[in-house]
Each structure stands twice: as C-alpha cells, then as structure tokens.
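Engineer: show me how the following folds:
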Amino acid sequence: MKKTLVSALTTALVVGAASTTFAAANPFSDVPADHWAYDAVSQLASDGVIEGYGDTTFRGNQNITRYEMAQMIAKAMAKSDVSAADKALIDKLAAEFSDELNNLGVRVSNLERNADNVKWNGQARYRYWSQRYEQKDGSTKKQNNDQLNFRLEPSAEVNQNWHVNARIDAFTDPSKDTDATVKLVRVWAQGDYKNFQVKLGKLPFYSTETAGMLLDSQFSGAQVTFGNQLKLTAEAGRWDLDNAINQSDIYAKATETVSKEDKTLKYSDQTASYQGIGLNGTAGKLYGGAAYRHFDSNLFKNVKGFKNDADEANIWSVGAGYTFDKNWNLYGAYAKNEKAESDATAHNIQLNYKGAQKANKGSWGAYTAYRYMGQNVAFAPTYETFLGTGVNNVKGWEVGTEYAPFTNVTAAAYYFNGKKLDNNNDAELLFGRVNFWF
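Structural biologist: A predicted model of the protein is given here:
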C-alpha cells in the first residue's frame, strides 16, 4: 500500500518531529506557514531527514515512492541526536515499511539499525596454579603454572526472537612469552520464545543440576528448553573428549607405560556422540534438579577404571541448594557413571557467604567446600582448582575468597588440600586469579 507524503508526515509527528514553529526560512514554497504540517516539515528539513525535490517544492499530495520512503527512514536512523524513545519509534517505522520497500534504500536502513544490535562483552584475566603432589617414595613433586587469557563474547540480534552468540579465547604462557593461541571456542544461534528456548551450533555445555560439578565446556549440537519455574532441557550432539579424559589413564588397562607414538595413534578418535536430558526448578528458597547423560565412544574401552569393553558412559546426577538469606547459601550434588568400575562417583557440598560483584566496588565473598571428584564422572568441572593442572581424581577440602577492589575488577584466591583417590597420596593446590571485565 502506497502512502502520501502528507500521511507520512502524520507518522513523522508521532516519531517526534517538533510541533512548535521555529524561526527559520520556509524550506519549501508549497508549504505555507499556516499549513497544518509546516512545523513538522520545517523541523524534518532542518534536521536533514527530508530534502524535497530540489526545486523548492515538497509535493505533499504526491504518492511517495518506495525509494523516497527508504531515504527518509535511512536519514532518520542515521541521526545520533535523537532521544531513546524517538529512536525506538523510528525503528518501528522502519520495520513497518520493510516489507513494502524491498529495495536498496531499505536494506541500507536495516543494516544501520542492526549495527547497533551487536554487543561485545569480554575480560582479560591472569591465573596462577601452584600444586604439590606426594610421590610413591614420600617426596613431594612441585609444579607451578600461570596463564594469560583474553576473551571476547559478542552477541548479535537477528530479530526479536533470535540472537547469534560466540566466544573467542586467546591464551598465552607469560613465563615463556610465547605467541597466543586464539580459538573460536563457541558460536551458536539462540531463539527465545515464551517458555521455550532453542540453541544450535557449538554451544555451552554446563551441568546446571550440579552447579558445574560435572561439566563446564562446550559441545556441537542442539539444545531445547521448555518451561519457566520448572525447566526441561534436552540436548544432543558431539563432544570432544580431549580435555575430559586424563591422558595418563588412556590405555592403562593393558600396560603401565605406553609409548608416545602408540598413544598418539590410538588417541586419534577423541569425540563422543552425546544425548542428555535434565530437569531444573525453583520453589521459594529451594532449588535443584536431576539429569541423565549418555556418551558413546570407543575411547572409553581403553580408559582406566571403565568396565571391560565399555564403549559408553551413562551418568546420572542430582543436586539441590537452599538460600537462607541474602548472604548465605548451601548447595550439594551427587553423580555416578554406571559404566565405570572405579573413580565412578562425584559429590560436593559447598557453603557460600556473600559474593564479589564486579560492578560493586568493595564487594566480597567466601566459601568452604568438600569435594570428591571421581575422574570417570566429573569430566570437565567448573572449579578452577581442577582446570588444566592435572589436579583431578581427588577428595578433600577447599576454601576460597573473592574481592572487587575496583569497579569491573575482581581478584580471587582458592586453596585445596586433600588426597588422590587412586593411591591416597597427599594433594595440595593454591590458585589465584585477577579479572578485568569490559
């Protein structure tokens, strides 16, 4: 349906054109000062939203062309000195005409609109691990690691329901001053509807019911979630086992020592097909959930602690928490892998006090926890005391504290002291981290 410039100006009045006469020369000879649209035409012309036809006429009674309307919308959207309310109305006007004005001008207008819908978040952080292990002869093995990490997390709006999200990580070892390794860790499309959400791509892989005790990684596939207070989540795809299985335990069934060449040859297939379903909900101060996950890979046949010829992992898990007040929270979880004979269970209980809020300078928090982390079930836990350090398959106590010394800056220190599950030797670790958020 075509619209005349007079009717378009009626819409422009809604969009926010000034309704008071200003002292300026009449821009168009065919729009007298006593014309009902004079104020709107003069304001829009002064702002550069409309230009007329170059012969001092406006031709207000002429049908507007699609390209002319596209020009009006594009110029209005290009303005930077409009209020937030006016910008929202301009966007609605552009959306109203987008189907009718399917030409170059409208496409440019849409691109300008969508450019503002790409948001960037990220962080720069430094992490340090200092670990101590008791050896068979009673001596202590010491190992220190540190890491610099730069992370970007863009989110782009596709339409009112769909977004595209990604995560890009760069890692480097400051002790060696080597070049950074840059990875596109995640990229997925997300559709949000009332009581329904769908994710497609390489997306976050998190065991919500255990607060990350089992998994905090990413997998390639699909996830759908239904519900509001009580949410049902189903997901399926493929997951890389490279960082999930301790390489020192690969092929340990057959021999205590495996050559590097043999391990590399047999370890080439390191992905597992995956299916999972979980239920999570809240009821007042109580929250919790349960889940079942199935992984299928020939790699499991050669992993120490799995049942003979088991080429799958079947893991069920439960967790629950209670929020006492604004300061105190208690949470616990349990999980078991039915296809493993040893190191097949994990459980955790943690008491939290307050918490460091990056936007709130001076905020802080602390926690104490007991963790039992069987490596054949807790594949990729969220706890940073167990990330990338070889500190796994352990049980013991952990304490930690976090503090926000400045706005968008947080610092943390964690300490773990316990035993290795396979030999009961001492295991100890000190962890530190500084985050700069943006």
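
Engineer: can we go C-alpha only for contacts and neighbour counts from here?
Structural biologist: OK.

Engineer: run through the helices of this structure in chain order.
Structural biologist: Along the chain, counting by DSSP state H, helices occupy 5-15, 38-46, 66-78, 84-98, 104-115, 260-266.

Engineer: tilt between the fourth one and helix 66-78?
Structural biologist: This means helix 84-98. Between helix 84-98 and helix 66-78, the angle comes out at 160 degrees (axes from the mean of the first three to the mean of the last three Cα atoms, to 10 degrees).

Engineer: show me what helix 84-98 packs onto, helices and strands only.
Structural biologist: Helix 84-98 sits against helix 5-15, helix 66-78, helix 104-115, with contacts defined as 3 or more Cα pairs under 8 Å, 6 or more residues apart in numbering; DSSP states H and E.

Engineer: now show me the structure for the sequence below, then we'll compare the two:
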Amino acid sequence: MLKKSLICLTSSLIMMNMGTSFANENPFDDVPQDHWSRTAIVDLVNKGVIKGYDDNTFKGDQKITRFEMAQMVAKAMANENLSKEDKQELDKLQKEYHDELDNLGVKITKLEERSSNMKFNMNLTQKYMGGKQPNGPKEKAHYWEKYLSIGMEAPIGNSGYTMHALYENKHAGENLNHETQSSGFGTNGVTQAWIEGNLGKTGQYAKLGSFSPWSQKGFVYDGKIIGGELTHWYKAGATHFFGGRVYESEWDLGVPGSINWDKGPDYIEKGHSIQNPDGSWGWVSDVEHWSTKSNAYSDFTRHHKTTEVIRGGDTNWEHKDPTGEDDYGGVYKYDAKGNRISNSRPTLWGAGYEYNFSPNLQGTLAYYNFKSDAYGGDPLEIYSGMLNYKVGKDLNLQAQYAHGNQGGEDNAWNIELQYKGTPWINNRIPHNFGAYVGYRYMAPDAIVKGNFDGVLAGQKGLEIGMFYTFDENVNACLKYAFGEAIASGEDRDRLYASVSYEFF
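Structural biologist: Purely as a prediction, here's the structure:
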C-alpha cells in the first residue's frame, strides 16, 4: 500500500527536473490552492496520468493499492510527450510494479533496456578572480582557473538504488592559458561517489558514500563528507540527518595564524636579558615574535587560546606556546615554528528541518557538530536558521544566521535580495538574466566552510552579482565584493567572473 502523498512527491521531483510550466487550474476540490503538491498534481492530470475520483476529489491522504499505482504508471508510459527525465523516473517505477504492469498487458521490454543506460553531464568553466585579498607579500593578486566536472548516474540492477560519481579537474595560475594543475586535495580525480535510494519501506531516503550533504544552501558548510545521510519528506517539509568525515582541504576549513611574525607590542630587542621559564636568566641574541591572530594568505583563522608567542634564538629560553596546547586557530595542530604536528581528519554531523509555511515563505533550522584540532579539540557546535520569502513574481528575499559555541567571532549572517532566483537561474533559456545584492558577515567561528565567491570566510562586506545565459546551457557570471577582514580590519575587495558550458 502506498500513500498518494508519496506519489505526489515523486511527481514533484519529476516536474522540477523538467523545468515545466505548470498549469494554474486546480482540478480537485480537496487539494488546497496553496498545497505544496498542487502544481505536480495538475500537471499529471493534464498529461492523463491521473484523473482522481468521480466526486471530483483526489483523496491525497487515502491509501491506494499497488494495482492502482501500476495503472498510473501504465498511463504515464503511454504518453508520447514525456521528457527524458520523465522516462528515467518511469524506468524506476516500472521495476517496482513489474508484475502488476504485466497483468495489465503493458509491454515494458524497451524500458528495461533503457534502464541499463548511464546518464552523463559535464561542466566546463573558465574563471577569473582578482582583488585585494590576503596574498602574502602581494598587494593584489590575479588568479585564473579552468574547471571541468563530469557527473555520472546509473541504476544498480533492479534494486531501486542509483550510483553517482563526480570527476573534477582544476588548473589554475596567475596568467590565462598558463595555468597548472591546482595543488591541494581533491582537485584532479573522482571527488564524489555515492549510492542513493529509498531505504526499504521506512519512508527514509538514504545516501551513502562521498557527497555534499544538505546544509541550508551551503551557508554553514559548502563541501563534501564521506558518510551517510537520511531524509524524510512530509507534506510541508522534510527532516535531514547526516554525518561523516570531512573531505575538504585544510585551507578551506580554517588555517593557523602562527605562520606570521612581526615585532609586535611585546617585542624584545637583541642584547637584552630575559628570564627563562625555570627562573634563570639568559641573554637574548635573536628573538622572533609570532602573531597568531591572522594569516598572511587567508582570513579564515578561528578563535584560539594562543595569540602571541615569543621564541628565543641562541639562548636556552624558548617559549613555544604559553597554553601548551599548540592551538593556533587551524583545523590541525601546528607548533610555533609553523610545522604541522597533527594528521587527524575533521568530522561533521548534523540534523536539519525545513518547513513550507506557505507558497511564499519557507524556513529551515539546523544543528551542526564540527570536530577538529581547532578550539583545543573541542567540537564547534553551530545552530543555524534560514528564511526564504518570495516578495514578488521574480524577487526573493533570503536571510541566514548561524551561531557557534566557541567564542571569538561566533555570529555569522547573510541577507540577500535575489532577482529570478539567482544564482540558480534556468540556464536552458537563452538570454535569461538574474541578479542579486547581499551583505555577508562570514564569522570564522560560526561556519565550517564558506560558499560565496565574493565575500570569503573570515570577511564581511557587500556583494553584488549578475547572471546571463548567452545561449542554452552557456552561462556568464560577474560578481564584485568589497569590505574588510573581520580579524585584522584590513580592506578587502574581489572581482569574480566566469563563463560556463554545460552538456547533458
């Protein structure tokens, strides 16, 4: 027995993949005009897949038999105007209702043959990034990148599960067409691979492998994990549970601040005596003062106990870390000389709930637990919320907030006005245009990994952007951000531009 609400959910996913323009007329008296599944139901009626009951009702809460479900599948299979995405969904449904369809005399041989085919998609993007950012000795930096991704999806026999994989390759450099392969983790090879599908008859949809988990549009965490996720959909929302090992580079998760040094306020000149930790006195012939508040190459340094370290040279005095914990604000342990002394892998787990208050208002609440060597090894617990409000036909207002439990800069927020749902405009429509303006406060102690191209982690400022499709699946993007680093107060600005080609 199946509930029709689950059927509506499946059809809703089909409609979203198709990008279909839905009809506005509601054919059933018992389906509210603002119900989340109305558009999918109307579209299925128009296609002749369902027709409801004689009293002009849909009875969405009533259970139906497998035979009734098979009849719907058979009607859908007979429709000659179905898209490629529709047919792929039907390939999955016909396996589940094979016996019932056979009793109806429906021939499914061709569908079974097609179900063994794999689906591919590819993205090729040329990017440019430049501006006043933490670039070591350079005032400004210019950075070019070529990005290639190839995605694959295939059914796993008749199990109802599908296998997914993503290959990514990045080449980057300071000059166009002179890029070299990017250093760092996961920039050349299969970076994601997972299986997904319904977990029996539990109502849970499961993912297992290396993938990007649900995370409120990437505000708190825009990255990958090696682990699992369970999702359960309701009439007006969904719950999400996920967890695993974090699969991202150190520089995207928070860097140590101990690699910078200067004289600082407590600098001790050469030729002076200084008391050793054991009470004896030594002669200072060479002293380095390390400042661990910020980093010369990134603003994403987390709150930490060690803010200043002084290390002696030729004397027996050497003060590496007054806390004794080698906590310099990174996700791995470093000593005062900048040497990494830890190889632990950070982990992330969390839960979220999303709810549709109305067709124009949606909200989410979530909890994240991020454990690394940062904060002395204590987990960073983050509580986050998000609201989306549809102001008009093409305008959307989005507000996000996150709070961490480890002190420092632990309140992050973002408010953004979007035109035509950017940055997810329909790229299959030639000459489509979208734009946005937003103010970000990407506090380093309230996020795990940032997701914006303009205002980066550890920064605050204004970001504006626009998107345009020159032709079907050919997209251009232009973004500009200006503000400052949260920890140091230094000015920041960044220009981001890209042209993407997508193939399906």
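
Engineer: between the helices and strands packed on helix 84-98 of structure 1, which gets nearest to Ala234 of structure 1?
Structural biologist: helix 104-115 (31.2 Å; Cα to Cα).

Engineer: quick check: which of the helices and strands packed on helix 84-98 of structure 1 is buried the most?
Structural biologist: Ranked by mean neighbour count, these are led by helix 66-78 with a mean of 20 (mean count of other Cα atoms under 10 Å).

Engineer: show me what it is packed up against.
Structural biologist: So helix 66-78 of structure 1, by 3+ Cα pairs under 8 Å, 6+ apart, packs with helix 84-98, helix 104-115.

Engineer: pipe those into TSV and attach distance to Tyr38 of structure 1 per row.
Structural biologist: Shown next, in TSV, are the helices and strands packed on helix 66-78 of structure 1 (distance: least, Cα to Cα, whole Å):
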stretch	distance to Tyr38 of structure 1
helix 84-98	20
helix 104-115	26
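
Engineer: of those helices, which approaches Asn159 of structure 1 most closely?
Structural biologist: helix 104-115 (9.0 Å).

Engineer: who touches that closest one?
Structural biologist: Residues outside helix 104-115 of structure 1 that contact it (Cα atoms under 8 Å, 6 or more residues apart in numbering): Tyr67, Ala70, Gln71, Ile73, Ala74, Met77, Ala78, Asp91, Ala94, Ser98, Glu157, Val158.

Engineer: which of those residues sit farthest apart?
Structural biologist: Farthest pair in the contacts of helix 104-115 of structure 1, by Cα to Cα: Tyr67 and Glu157, 25.7 Å.

Engineer: burial measure for the closest residue in space to Gly228 of structure 2 that isn't next to it in sequence, as a count.
Structural biologist: In space, and not counting its chain neighbours, Gly228 of structure 2 is closest to Leu208: 4.4 Å by Cα to Cα, 6 or more residues apart in numbering. Neighbour count of Leu208 of structure 2, defined by other Cα atoms under 10 Å: 19.

Engineer: kindly report the same for Lys217 of structure 2.
Structural biologist: Lys217 of structure 2 - counted by other Cα under 10 Å - has 12 other residues nearby.

Engineer: so how far is Met386 of structure 2 from it?
Structural biologist: 9 Å (Cα to Cα, to the nearest Å).

Engineer: do Tyr334 of structure 2 as well
Structural biologist: Taken as Cα to Cα, the span from Tyr334 of structure 2 to Met386 of structure 2 is 35 Å.

Engineer: which residue in structure 2 aligns with Arg66 of structure 1?
Structural biologist: In structure 2, no position corresponding to Arg66 of structure 1 is assigned, as judged by TM-score structural alignment.

Engineer: what is the burial count for the corresponding residue of structure 1 for Asp445 of structure 2?
Structural biologist: The alignment partner of Asp445 of structure 2 in structure 1, by TM-score structural alignment, is Asn376. If you count neighbours by other Cα under 10 Å, Asn376 of structure 1 ends up with 28.

Engineer: doesn't Gln192 make contact with the residue nearest to Gly228 of structure 2?
Structural biologist: No. With contact defined as Cα atoms under 8 Å, Leu208 of structure 2 does not reach Gln192; the gap is 10.7 Å.

Engineer: okay if I get the contacts of helix 104-115 of structure 1 as CSV plus distance to Asn280 of structure 1?
Structural biologist: Below are the contacts of helix 104-115 of structure 1 laid out as CSV (distance: Cα to Cα, whole Å):
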residue, distance to Asn280 of structure 1
Tyr67, 51
Ala70, 47
Gln71, 50
Ile73, 45
Ala74, 46
Met77, 43
Ala78, 45
Asp91, 37
Ala94, 40
Ser98, 41
Glu157, 27
Val158, 28
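
Engineer: out of those residues, who's nearest Val409 of structure 1?
Structural biologist: Nearest to Val409 of structure 1 among the contacts of helix 104-115 of structure 1, counting by Cα to Cα, is Glu157 at 27.7 Å.

Engineer: tally of neighbours for the alignment partner in structure 2 of the closest one?
Structural biologist: Aligning on TM-score structural alignment places Glu157 of structure 1 opposite Pro155 in structure 2. Using other Cα under 10 Å, the number of residues around Pro155 of structure 2 comes to 22.

Engineer: ditto for the one 5 residues further on
Structural biologist: Counted with other Cα under 10 Å, residues neighbouring Gly160 of structure 2 total 17.

Engineer: and the one 4 residues further on, by the same measure?
Structural biologist: Burial measure for His164 of structure 2: 21 neighbouring residues, criterion other Cα under 10 Å.

Engineer: so what's it up against?
Structural biologist: With Cα under 8 Å, 6+ apart, His164 of structure 2 has these contacts: Gly151, Met152, Glu153, Ala154, Gln192, Ala193, Trp194, Ile195.

Engineer: okay, those in JSON lines with neighbour count and distance to Met16 of structure 2 next?
Structural biologist: Converted to JSON lines, the contacts of His164 of structure 2 look like this (neighbours: other Cα atoms under 10 Å; distance: Cα to Cα, whole Å):
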{"residue": "Gly151", "neighbour count": "18", "distance to Met16 of structure 2": "19"}
{"residue": "Met152", "neighbour count": "15", "distance to Met16 of structure 2": "19"}
{"residue": "Glu153", "neighbour count": "18", "distance to Met16 of structure 2": "18"}
{"residue": "Ala154", "neighbour count": "17", "distance to Met16 of structure 2": "20"}
{"residue": "Gln192", "neighbour count": "20", "distance to Met16 of structure 2": "23"}
{"residue": "Ala193", "neighbour count": "18", "distance to Met16 of structure 2": "23"}
{"residue": "Trp194", "neighbour count": "19", "distance to Met16 of structure 2": "22"}
{"residue": "Ile195", "neighbour count": "20", "distance to Met16 of structure 2": "21"}
